[in-house]
Every structure is written in C-alpha cells, then in structure tokens.
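Student: this one's sequence-less:
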C-alpha cells in the first residue's frame, strides 16, 4: 500500500471516530487500539439516569460479565468504576495478567486444548482471545465488544468518592462524583459488587475477614506481583526461549526457568522472583509474571504505592539479570511495568455459605451450585522465606449461589475472589474464569429476583427458584453438570477425618498429586508440636495458654509415642497433668476418643494419620470445633 493511501485511510478512520462522538450525546469516548479486525469504541456517559435495574461496580472481567449477563436478560444496567481506568478488563488488561489459571473439566484430558468448566460468557470471551496466554489489547477489545453490543448497558468510568445508599440493612443505590466533578445519585433494585476487594460491600457494612484471618493470621499478606514487559521478540527468539532445558511452552505461553530464583534482590525481605510465567503479545513483546513483593496491604493506598515503587525499581534489575544469565533473553529490552498490581487476596465476605476445604477435599456439589471450580489450591508466598505450597488439587467442586449473598446486607451480590470463601479454598476459587462464571449467574439472578419480587437472600433459600436459575443459566450456555468422579483415595483412609482437620488448619499439604499427606509415615515430636500451634492463633478463647512451650527435647529425628503426644496436647488444653497420666486424663474427659486410640497400630511410633486423628478429637471434643 502506498504512503498516500495509508494517509487517506488514516483520515477516514479519524472522520468515522469523530462522527461517532458527535452522535453520542453527553458521553466521553475511549477508543482502545486493538489487534482485532474491528475497533470497538467504549463510551462513558457523563450523566447517569436516576435509576437502573442493576448497578455493577467494577470493570474487571467479572464486572463486565455480570453486566452483559444482566443486559442480555433485558435489565437496564449501569457498569461503573472508581479506579483510574479508561479500558475494561482490570487485572487482565491493566494488571497484564495474561496467562489464565483455567478450570479444566476432569472428564477430558487436563492438557491444552481442554474442555473448560462452566463455559457460558467466559467461553464466548475466550473464543475471541484464545490460547493459553492472550494479547492484552485483544482481550480488552473483546470485552469492549461484548459491552458495546448490549444496548442495555451504560458505562461510567473514573468516578470518585463512591459510597452506598443504605436504607437500614438494604443497599438501594450509590452516590459518587463523576469525572467532570458532578455529584450524582443513582438507585437500583440490585447491586453487584465485582470490585477486586469487595469495596462497596465493605462500605455497606458487610462482615468480612482479611486474608488469612480465619487461620489466625490477620496481619499476614500474600505477595503481590508487578508484571513487566520485554520487547523485541521474534519467532526465533520465542522458540529459543521455549526450547531451553527446564522450560515448557507453546505458541502463546512459556513457563519454567526455575533457576531464575537465583536472582539476588536489591531488597531481599521485600521483593524476590520465582520461576517465570511468560505470555507472548502480538506487538513483539512478552509479559513476565515472576516478581513477588511482600508486606503490602492492598486496602491501603500508601502501601500499594510502596509496592509500585519497589517493583518499578526492581523490574529493570531483573531484566538485566535475565539478559546476562540466559542468552535467549540477551537481545530483548526492558519495556516497562503494568499500570496495575496483581493482588491475589484481600477481603473474604461472610455470606450465606462459606466455601470450605471440605468442599474441595470431597469434590462436593451443592444444590445451589452456579459455577464449578477445579484449579489447585495454590497458597502463594507470604514472606521471602516461604515459597508457598499446593495444598491439594480438587477434581471438581460446586460454588453455591449462597456464597455470593452477604450476611446482613440485602440488595447486594459479591462476585469474584472476594466472595464468601475461606482463605485456603480461595486459593483455588479466586481464579478469574471461575469469577466470571459467578458473575454470569449474578446477572441472571438479578432478573429472577426482580421478576419474582424476591430479595437475593430469599432467592438463595428457595430450592425451586435456584433450580430455575440453574436451568436458565444452562439455557444461555453455561455447563452446570457435575462430572462423576471416583472418590479420592485419601478419603477412604481410616484417618481421613483427621486429615480433613489437618488440611483445614493448614498443617499438611497434599501437593498436585494429593499424596503429600503421607498418612502412614512416621510423625516426630517437633512436627507434632508445630502441628498444634494453630490452636492458639485460630482458637484463642479455647486455647489461651501456651504451657506446651515447657516441653523439652523435641527431637525431629525421634518417633513420637502416644504417651508423649497425649502429654503435649493435654497441656494445650490447660489441664494439670503428667506425662504418664496425660492419656488417661484425655480419655476420662472424652477429649480423645477410645476409637482413635484403638485405631493406633503402634503406640510407640505414631503416624501422621494417628496424630491428625488425635488433633481432630481434641478440637472437636474439647474446643467444639469440627471440620466436616
């Protein structure tokens, strides 16, 4: 094409965009340059209507899907965001998290390509972007397309000072300041909070826990990540990166490079890197998810700014390291960091149902399941000294509609990673594809609640209406079938009740293969001692004293006897006892059951399973705490 013709085409494109702007009253347009065949222009209204059927707060993928779902069910929707964003997609398109943690169905190969759980609007979007990793421009444009094609959606971006309008315990709308500085109020029968941190729900008074608070660690924070870009990628360089020993990949993604962990950080207690997750972009660059930044509170702006400062300083140093260590990186150049941080965990609302480790361990379905998960329970690094772990890998589990319905506050649903999940199962349920499925269900639930003049809470308690919700979701393209899977081997073990307790208080992990529990292997005194330490953090009212600290000689090379274990755990209850009488004291109070003692094959060498059963008994019978 000649230079003159290129200039003419450029003028034509400009004229088309200007014409679009002229015919859209009271709007501000954000044109997002795309690699797709057509540009979809996202418009942000300057003035909202006085009311809508649904307000969706947050433009992360979950928010977009909730809005589209509601709009396709003939509801008038306002999609609104109070972050400084001009495009849709949030964590994926501005946090540059372009490699998806996918929920693959257990009924087919878990390798790519695979059948994904839930499908529906997630699958519709995924078909537009494709691959194990995606181009962030293409992903944003695909979301834009889905919104622009719905006449029932209006979008407003860059608002400030958003807060809920409450009538008692019911949220009836929001007030905010628009980008142009106007104070605005809008009402709606239904509000869907699709923000990453459940910000609107928290402002409305919804109860929640923070991060690992339910494990007794309210101040613990999962590492946040700042994704960075490298430019200059050619097909040859990409293939060389993919072929390196220890790396795996395809035409869109590369993962591996475990020896990158040798990188020496400039601030070792605050930032380090792990193995590399690399996603290819269509502009000849790649995005790298590897950086872990510690001790960041995602609910405090000053702390988030600090994370950016740390990450922006470290990113070019990491790039220099990669270029020097690997010849495959040597010709690439540093090209900046993502506009937003990748935050994995913050609030967990308290809902009508709280997803538990038991749900995942037993691959449970629920009568009101509106989405399904299958991703591994991935507990990310908390400090520079702890690398994180895979607690276990479920085959398939249901997420109840009740987990979207907050306690106490009516008129509100919460979708995405801040829904009602315990912190450990959140390690699986937090992934974006599952969040998009919960969002699709929320959008349709708003229609069902309106048509039946029900609150979301009333809907969540109606088996008849939930069955109708599931049926309608299936009709609009979601796959809500629970695959029949074999009962996991670990659930057939005689000590499984103890294992369930141990996994729920995070004193054991099974890994990707669910075999790391090692129930029949030997326990030692030091590990047993550490296994009961969560008692004091998680249940301080029942276990207020740490008299167990007086126990000497906790040698990790020795076996632990039943008598010694009984003495250690009896002291944790606060009773006066002796090593030789502790077991009888526990049996006398029925804090350890006779069946548990009878099931111990060798009292001189307790196994992990034996130990977990003793721990389970004391929590259940002494403290009144049972995981089931």
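Tutor: Nice, I can see it. Note that this is a predicted model, so its numbers are computed, not measured. Numbering: from 1, shown residues only.

Student: drop to CA atoms for contacts and neighbour counts, all remaining ones
Tutor: Fine.

Student: so residue 162 sits right up against residue 179, yeah?
Tutor: No. With contact defined as Cα atoms under 8 Å, residue 162 does not reach residue 179; the gap is 11.7 Å.

Student: out of these two, which sits in the busier spot?
Tutor: residue 162 (20 against 16; other Cα atoms under 10 Å).

Student: how about the secondary structure of that one?
Tutor: With DSSP: H, G, I helix; E, B strand; the rest coil as the basis, residue 162 sits in strand.

Student: the one 4 residues further on now?
Tutor: When the structure is split into helix, strand and coil by three-state DSSP, residue 166 lands in strand.

Student: quick one: it from residue 200, how far?
Tutor: Look at residue 166 and residue 200: by Cα to Cα, to the nearest Å, they are 11 Å apart.

Student: over to residue 618?
Tutor: Residue 618 is 40 Å from residue 200, by Cα to Cα.

Student: quick check: longest helix of this structure.
Tutor: In the chain, taking DSSP state H as the definition, the longest helix is helix 301-325.

Student: what about residue 565, how many neighbours?
Tutor: Neighbours around residue 565, by other Cα under 10 Å: 22.

Student: center of the chain, which residue is that?
Tutor: residue 430 (1.7 Å; Cα atoms, centre = their mean).

Student: quick check: that one touching residue 416?
Tutor: Yes. Using Cα under 8 Å, residue 430 makes contact with residue 416 at a distance of 6.6 Å.

Student: what's in contact with the helix or strand that the longest helix of the chain is followed by?
Tutor: Using DSSP states H and E, the helix or strand that follows helix 301-325 towards the C-terminus is strand 333-337. Applying Cα atoms under 8 Å, 6 or more residues apart in numbering, the contact partners of strand 333-337 are 226, 227, 228, 229, 230, 231, 232, 312, 315, 316, 319.

Student: structure two is appended below for comparative analysis:
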C-alpha cells in the first residue's frame, strides 16, 4: 500500500459496517466468518477474484500441522476444522488425523510434520465462499486497500480502489489481515521488518505443481535413500557439476490427492522485500525462471519425474516474512520454548520454528526446539499505539524466530477466528478492541469450538 496516497480523500462512502476485514487468506477468511457469526455487519475486501490467499493464489500446501508437536492433540479447530471437514466431505481434503509424519503428503519429513492437511486449492475457493455467504459477510472482490481512514490515533475505515474508482468504507473496527500490516503501517503506527539484528527477512518461494509423476518410484527412492532432506544427495551432485543453481539444499515436494500430481516448494529468492513493488516484481520473474530450471532438473535427475510436466505456477510469489506490528505484547522464542501460559490465550500451536535462511541455502527446523504445545496471547494481535484495528496472520507482534513458527496456515486460522470474534465483541460492547473483556472473548471462542488448552472448558456467557 502506497503511503503517498492522502489519508483524507473526497471519495463516496460505499458501505458503513461494524467490521471491515482486509484480505481473505487463512486469517482474513476466518476473521470475517467469525465476526459475522457473532452478529457484526462485516465486509471482506480481497484483491483477487476468489478467497484463500496462500491457500489458493499461492498454491501453498499442505496446511502444516494443526496438532501438538508429538501429534497427539488437535490444537487448531473452530473455523479451520469446519473448512477441512467441508472439503473432506467432497473428497477434496484429507483430515490431518489421517496423515502421519514421514508420508508423501508431508514431504517425507518427520519433525513438526505429523498431521498435515492435504487439500485441493479449488475446494478452498468454494467452501470458503460458502462459509462467508452463509455467515452473511459482504464480499468485495477485485478491490485493493490504498489507505486507512484515520482520526488521530484511531482507524475508522478504509479507502479502497477498484473498477468502481476510489471509494470509502466506514468501519467501527478494521481487521488487518493484509499479511504485511498495510493498514497499521499506512496509519503511521510502528512496525518492524525481518530479523532484529539486520532487518533481513526469510526468502520468497514460488510454488508450482507438476503432473505425470511416478508416485511409486518416488516412494521407493526416498525409502531406500533415507535422507534428512529428500533428494539432497542428487541436489548436491548437480550443484557440484554446475547443473543446479537454486539456493536450496533439497527438494521440497508434497504429494497431492491426485495421482501423479505433486506440489513443489523449492524455488528460493533471496534479498527481496515483501513491501517493495520492485522487489516483488524481481521475485516473480526470478521465481518463474527457477521453476523452469527445476523442471529440467526434476525430469533429468530425480527418480519418478522423467515424464513430469509443469501443471501450473502460483498466481503470486509466496512471502514468508515482511512487516510486523509492534503490539501490546511481542511473542518470543522463549515463550515457545517454555510453553509459557498467557492469561489472554486465544489459541494454541505446536508447529516448530521453521526459518529459511535469509542469506543462503540453509534453514532451521530442529535447531530451536519448542514446547509440545505453546500459546498465543490476544495482546500480540493488538497494535500498541493504534485504536480501531486488530491484526492476524504473519504480520502480528512476534520476533523473527517466533514468527517462523506461527506464520503457517493453521495458526493463522486460529488468530483470525480470535480477532474476528474480538472485533464483534468490541462493537457489541462499545469499547476499543484493546479494552474488550478477554474472559468473554475466550468463552465465545470456546463456544465456537476453538481450543485454548486442557484447562479451558466452555463457560456460559451471560
């Protein structure tokens, strides 16, 4: 979002709503559904012509684990669970309880990859849209937020642009699920970028899918090779011979529900910013160049891929990390490692710290062991110096290391459900989001089938 756009423009007001949600990725989808179900008049603003964000436009999949690290307890439930069950009923997803670690669906990875969720992107577009419409959410596709409407240190709406021109949205609460803290940054509130010591962020990846793979040959090779990273020895041999230039040590590949079709998570674009249009353009170009290099490599060297063909590339480069808000609380690596309890817990998670190196082919997955279950507090979703706004997704208040664990899709669903519910509660009680009664929020989340830990049970809201 360009901050050169004036904050006060003479634009017609398209809608006056209780809650405006920016972005329909996992957090925005969950937030809009939750706010509307709690009685708030809700509008969802989405730049594409369909919902899902990285679930669909980004081709990212499967959803990483929604379970505890040991795979025994499902932690992310609520809206996420409902979406998965809808897709599964149509044969377009597999419930995570049925997907063990080290399977083709989780890329033959064990640590942190027990109970992932394979799904078809087209299923998200339809099931997500159904859930939004059933909840009564007003949807604006092909619309982009260009600036927040502000009154001092409070956001009270948005300016958007579309084929209809520049218009305004009046909102009591804005939920920023833009992934880049666009609303918060546009209002002038403090944000941070990348890791603390040098400001560098994790690299970007363009997902793509291939068809025509011999699934049995892939299984046989992986079973025999017993490599920590699938095909790492083949990659290293090709690198030594100058036949592999991508800064990645292995091949990230995930079997889909369709025979012979795999998602490939292997391109890596270093040194680019998710909030700079020139960098994003560079990343898109480089990502697609790498896709075609990888296709030659896969067909020529990787068992099972001799007859593989490129099925499609994602509509957008995948950004792992960019701007983050400075919230009332900043989640830290120590919080995750110790499993610290928060009185304002709004969700639990078990995915490990998954950092792709900002500077080279390396990464960290098992280097920073987390607790089996850790908690996410409400305060990390509340900007410290700005009213009228809540935030969910990868732009919440967390350190570089902590974000690397909670940035994936299931916890984003949990954060989205929390902020949507909180936004509706703020509207209903006439207070700022930071001042809502957290006990009531937690009770409502439990009523809506979220999981806040074994000590929390649903209470009757009076």
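Tutor: Right, received. Where do you want to start? All of these numbers come straight from a predicted model, not from anything done at the bench.

Student: returning to that earlier point: now do the same for the residue nearest to the centre of the first structure: its match in the second structure.
Tutor: Alignment note: residue 430 of the first structure maps to residue 407 in the second structure; criterion TM-score structural alignment.

Student: touching, that match and residue 393? I think so.
Tutor: Yes. Counting by Cα under 8 Å, residue 407 of the second structure touches residue 393, with 6.5 Å between them.

Student: where exactly do the strands run in the stretch 51-200 of the first structure?
Tutor: 51-57, 77-80, 118-119, 153-156, 160-167, 170-177, 183-193 (DSSP state E, counting those that start in this stretch).

Student: any idea of the angle the fifth one forms with strand 170-177?
Tutor: What that stands for is strand 160-167 of the first structure. 150 degrees (axes from the mean of the first three to the mean of the last three Cα atoms, to 10 degrees).

Student: post-alignment, strand 160-167 of the first structure versus the second structure, mean distance?
Tutor: Comparison of strand 160-167 of the first structure with the second structure after fitting gives an average deviation of 1.7 Å (mean Cα distance after the TM-score superposition for the first structure).

Student: who's in contact with that strand?
Tutor: With Cα under 8 Å, 6+ apart, strand 160-167 of the first structure has contacts from 82-83, 171-179, 200, 203-204.

Student: now do 6 Å
Tutor: 82, 171, 172, 173, 174, 175, 176, 177, 204 (Cα atoms under 6 Å, 6 or more residues apart in numbering).

Student: just the second one next, same as before
Tutor: Surrounding strand 77-80 of the first structure, the residues in contact under the criterion Cα under 6 Å, 6+ apart are 52, 54, 55, 56, 57, 152, 153, 154, 155, 156, 157.

Student: who wins on neighbours among those residues?
Tutor: When the contacts of strand 77-80 of the first structure are compared by neighbour count (other Cα under 10 Å), residue 56 ends up highest, at 32 neighbours.

Student: my read: that one touches residue 189, true?
Tutor: No. Assessed by Cα atoms under 6 Å, residue 56 of the first structure is found out of contact with residue 189, at 11.5 Å.

Student: follow-up on the earlier one: narrow the contacts of strand 333-337 of the first structure to those that are buried.
Tutor: Listed as buried from the contacts of strand 333-337 of the first structure are 226, 227, 228, 229, 230, 231, 312, 315, 316, 319; burial here means 16 or more other Cα atoms under 10 Å.

Student: counting neighbours, which bits of stretch 194-203 of the second structure end up buried?
Tutor: 194, 195, 200, 201, 202, 203.

Student: my bad, should have said stretch 296-311 of the second structure
Tutor: Buried residues in stretch 296-311 of the second structure (16+ other Cα under 10 Å): 296, 297, 298, 299, 302, 303, 304, 305, 306, 308, 309.

Student: ok, the first one to residue 168 of the second structure distance?
Tutor: Right, the one you point to is residue 296 of the second structure. Distance from residue 296 of the second structure to residue 168 of the second structure, by Cα to Cα: 48 Å.

Student: please apply the same query to the fourth one.
Tutor: Per Cα to Cα, residue 299 of the second structure is found 51 Å from residue 168 of the second structure.

Student: what's the answer for the last one, then?
Tutor: Distance, residue 309 of the second structure to residue 168 of the second structure, using Cα to Cα: 45 Å.

Student: all helices for the stretch 301-450 of the second structure, in order.
Tutor: Using DSSP state H, counting those that start in this stretch, the helices found in the stretch 301-450 of the second structure span residues 333-338, 400-406, 409-429, 438-447.

Student: ok, back up a step: need the contacts of strand 160-167 of the first structure in CSV (columns: distance to residue 195 of the first structure and neighbour count).
Tutor: Output for the contacts of strand 160-167 of the first structure, formatted as CSV (distance: Cα to Cα, whole Å; neighbours: other Cα atoms under 10 Å):
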residue, distance to residue 195 of the first structure, neighbour count
82, 10, 20
171, 16, 23
172, 18, 21
173, 16, 23
174, 14, 19
175, 16, 17
176, 16, 18
177, 18, 17
204, 14, 19
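
Student: any chance of TSV for those, columns distance to residue 127 of the first structure?
Tutor: Output for the contacts of strand 160-167 of the first structure, formatted as TSV (distance: Cα to Cα, whole Å):
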residue	distance to residue 127 of the first structure
82	29
171	36
172	36
173	34
174	34
175	36
176	36
177	37
204	36
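
Student: tell me the one of the buried residues of stretch 296-311 of the second structure nearest residue 39 of the second structure?
Tutor: residue 309 (47.8 Å; Cα to Cα).

Student: aligned to the closest one, what sits in the first structure?
Tutor: In the first structure, residue 309 of the second structure lands on residue 333 (TM-score structural alignment).

Student: what distance do you get for the aligned residue in the second structure for residue 396 of the first structure to residue 82 of the second structure?
Tutor: Using TM-score structural alignment, the partner of residue 396 of the first structure in the second structure is residue 373. According to Cα to Cα, residue 373 of the second structure and residue 82 of the second structure sit 22 Å apart.

Student: when these two are compared, which one has more neighbours?
Tutor: Neighbours per residue, other Cα under 10 Å: of residue 373 of the second structure and residue 82, the larger number sits with residue 373, 22 against 15.

Student: so what's the more buried one closest to, chain neighbours aside?
Tutor: Spatial nearest neighbour of residue 373 of the second structure, excluding adjacent residues (Cα to Cα, 6 or more residues apart in numbering): residue 350 at 4.9 Å.
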